[in-house]
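S.K.: Structure, please.
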Amino acid sequence: MGGIRSGTPLARFCPPSPFFRDNRLHVRRLPFVNACMRAFPGLLLLASGVLDAQGAVTFEAAYIQLDTSSDRPGGEYKNGRLIIHNHSLRSLVGAAYHVPNVNIQGPGWLDDVRFDISAKTEPAVTEEASRVMLQTLLSEQLKLEIHREEKVESAYSMVLAGGALKLHEAPSDAEKITNCSVMKRGELTCSSVSLESFAKFLGSFVGDGSAVRDGTGFKGQYEIHLTWTEGPSGPTLFEALQKQLGLKLQGRKLQIEYIVVDHVERVPLDR
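M.R.: Predicted coordinates:
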């Protein structure tokens, strides 16, 4: 995976979704709609860290504090400092473990108690390493304990529709930062997005609550623009995927991963 450079603002990854009360991926500032910032992967935290005494990858310096404001959730990564503002624990867990919010189970207050994070970072790091650092931070300061479960469920596998993939790969010199936005209903734009992440994102739009997982096997980063009609006229999401992107959704029984929160503190520990 690629990294980012210091000075990159965080963006909003925001599909309107009936399933998520709060999950926002922020990578680059973009206009957004009121229903914005309910996307599957949560925060995409981009930071660099060090090893602590136990060998865990950590931020150079970081703290979590409660946020009782009514501010809009947001964040920024600039000049080696990561700021996350007013996000729920569900959102943070989703970011740390790269799962949709709907696949996180735990206490009823996961959506209600909100947090700020401030962390000192290095200029570049992979997304995978950033998730490990967030896991460490949540474990240390909120005593987060989780376990994973897999359930066989009716879901969709996103596969090739029979012809060639109708997507452009992201430029080789582009920042490898997933950047997706929903500017209006039925229009989605993503840049530098993997098909694994794109498939999970589509689960917010299929309409029946079913998960979507990538079945193409392609590992690149892509530029995607997709338009469809949610009403009775015009192409449906399923039709648009096939015609515009060369992809289709096949109903299947799939193993879907869940993150179960076994223990977590509502108030961060004293630093």
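S.K.: Only C-alpha atoms from now on, for both contacts and neighbour counts.
M.R.: Noted.
S.K.: Helices along the stretch 51-200 of the chain, start to end?
M.R.: For the stretch 51-200 of the chain, the helices defined by DSSP state H, counting those that start in this stretch occupy 89-97, 127-142, 195-202.
S.K.: Present the ones you listed as CSV; the columns should include mean neighbour count and distance to Lys248.
M.R.: Shown next, in CSV, are these (neighbours: other Cα atoms under 10 Å; distance: least, Cα to Cα, whole Å):
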stretch, mean neighbour count, distance to Lys248
helix 89-97, 26, 26
helix 127-142, 21, 27
helix 195-202, 20, 11
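S.K.: so which of those helices comes closest to Met158?
M.R.: helix 195-202 (6.6 Å; Cα to Cα).
S.K.: Other residues contacting whichever helix or strand comes after the closest one?
M.R.: Going down the chain from helix 195-202, the next helix or strand is strand 212-214, by DSSP states H and E. Contact with strand 212-214 is made by 155-159, 195-196, 199-203, 249, as judged by Cα atoms under 8 Å, 6 or more residues apart in numbering.
S.K.: Just after strand 212-214, pick out the following helix or strand.
M.R.: Downstream of strand 212-214 (by DSSP H and E), the next one is strand 221-227.
S.K.: how about that next one: buried residues?
M.R.: Buried residues in strand 221-227, counted by 16 or more other Cα atoms under 10 Å: Gln221, Tyr222, Glu223, Ile224, Leu226, Thr227.
S.K.: Stretch 239-250 now?
M.R.: Under 16+ other Cα under 10 Å, the buried positions of stretch 239-250 are Glu239, Ala240, Leu241, Gln242, Gln244, Leu245, Gly246, Leu247, Lys248, Leu249, Gln250.
S.K.: another one to check against the first:
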Amino acid sequence: MLLALALSIVVPSSLGQSGSSAPAVNAAGRLPVYDVVAIKPNKSGSGSLDVEEHIDIYNAKNITVKSLLEEAYGVREDLISGVPGPIGSAHFDVMAKIVDPDASAIRKLTGRQRGSMLLPILIERFQLKAHTETRILPVFELVVISNGPKFKHSADQKGQDTGTSIQGSDRGVQLTAHGINMTSLASSLEGQVHRPVIDKTGLAGNYDVAMKWSSDTVPSSEANAGPSIFTALQEQLGLKLKAAKGPVETLVVDHVEMPSEN
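M.R.: You can find the predicted model right below:
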């Protein structure tokens, strides 16, 4: 990925110039704001990350700046550049609270909007300045193979995605989705193949899909003996991930500092 970034074609976003905050900052101004924020260094050396989020609370233990940026901007960590080494390797405990929350309004927020609520924290406490850039990078195109697709339309075509679950264990990984469209399915696959996935299926409407594949993070065993995600897509769904290059939105950090402590 680093090599791909070095060789990529860069198109600066008209919405985010160097030294300015990315577009999501504007959206954050209309969102609930955390009134009380506490940030402390986490020097435990633990590799685990614990994030707890409720109506009025965001509590992250052992989180990195890149993980915060990923939540705030909806951009995967491998598409974020410009974070200096010492800050990039540091871990923090971030505790934020809304003093008088409007519970009904907060429940209506999407996951993307909840993530954007972290932007004021990054700007005020980490002195963040960043912008987006569209780069031509390796991607996967999700396409239908000759004898596909091997799944059916959802019974409810009026509703949106009613639930997507990806669960992993020593027996492999399973994806189950009801009422999902192909754009959302492509997005769900991105975290599994670590590359942007673009829907090129040409399939409209909502579908019910289910597939299983072997985990690449669990040592190979008889319990985990199954097809790769690429093979599973073809055999179980009649779809294929085709390697290509395409425009991908990345986040470039122009300035970030160690946060001020309480």
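S.K.: Mind checking the TM-score on these two?
M.R.: Between these two chains, after superposing, the TM-score reads 0.65 (TM-score structural alignment, normalised by the length of structure 2); 215 aligned residues with a Cα RMSD of 3.9 Å.
S.K.: residues touching the counterpart of Thr136 of structure 1 in structure 2, list them.
M.R.: Using TM-score structural alignment, the partner of Thr136 of structure 1 in structure 2 is Pro120. Listed by Cα under 8 Å, 6+ apart, the contact partners of Pro120 of structure 2 are Val25, Ala28, Val33.
S.K.: Relative to Val75 of structure 2, how far out is Pro120 of structure 2?
M.R.: Relative to Val75 of structure 2, Pro120 of structure 2 is positioned 17 Å away (Cα to Cα, to the nearest Å).
S.K.: hang on, Val57 of structure 1 packs against Val132?
M.R.: Yes. Assessed by Cα atoms under 8 Å, Val57 of structure 1 is found in contact with Val132 at 6.6 Å.
S.K.: Please pull up the equivalent of Lys243 of structure 1 in structure 2.
M.R.: Under the alignment (TM-score structural alignment), Lys243 of structure 1 pairs with Glu235 in structure 2.
S.K.: Would you check how far apart its match and Ile145 of structure 2 are?
M.R.: From Glu235 of structure 2 to Ile145 of structure 2 the distance is 10 Å (Cα to Cα).
S.K.: Check Gln174 of structure 2 too.
M.R.: Separation of Gln174 of structure 2 from Ile145 of structure 2 (Cα to Cα): 21 Å.
S.K.: what secondary structure does the residue sitting furthest away from the middle of structure 1 sit in?
M.R.: Going by Cα atoms, centre = their mean, the residue of structure 1 most distant from its centre is Ser233, 30.8 Å out. Here Ser233 of structure 1 is recorded as coil under DSSP: H, G, I helix; E, B strand; the rest coil.
S.K.: how close does it sit to Leu202 of structure 1?
M.R.: On the measure of Cα to Cα, Ser233 of structure 1 and Leu202 of structure 1 end up 20 Å apart.
S.K.: same check, this time on Lys176 of structure 1
M.R.: Lys176 of structure 1 sits 20 Å away from Leu202 of structure 1, going by Cα to Cα.
S.K.: got a list of what the closest residue to Ile224 of structure 1 other than its chain neighbours touches?
M.R.: Leaving aside its sequence neighbours, Ile224 of structure 1 sits nearest to Cys190 (Cα to Cα, 6 or more residues apart in numbering; 5.0 Å). Cys190 of structure 1 makes contact with Thr178, Asn179, Cys180, Ser181, Tyr222, Glu223, Ile224, His225 under the criterion Cα under 8 Å, 6+ apart.
S.K.: got it, and Glu230 of structure 1?
M.R.: Contacts of Glu230 of structure 1 by Cα under 8 Å, 6+ apart are Arg185, Gly186, Thr236, Leu237.
S.K.: What is the neighbour count of the last one?
M.R.: The number of residues packed around Leu237 of structure 1, counting by other Cα atoms under 10 Å, is 21.
S.K.: So it versus Gln135 of structure 1, what's the distance?
M.R.: According to Cα to Cα, Leu237 of structure 1 stands 34 Å off from Gln135 of structure 1.
S.K.: which residue lines up with Phe115 of structure 1 in structure 2?
M.R.: Using TM-score structural alignment, the equivalent of Phe115 of structure 1 in structure 2 is Phe92.
S.K.: State the number of residues packed around its match.
M.R.: As a burial measure, Phe92 of structure 2 scores 18 neighbours (other Cα under 10 Å).
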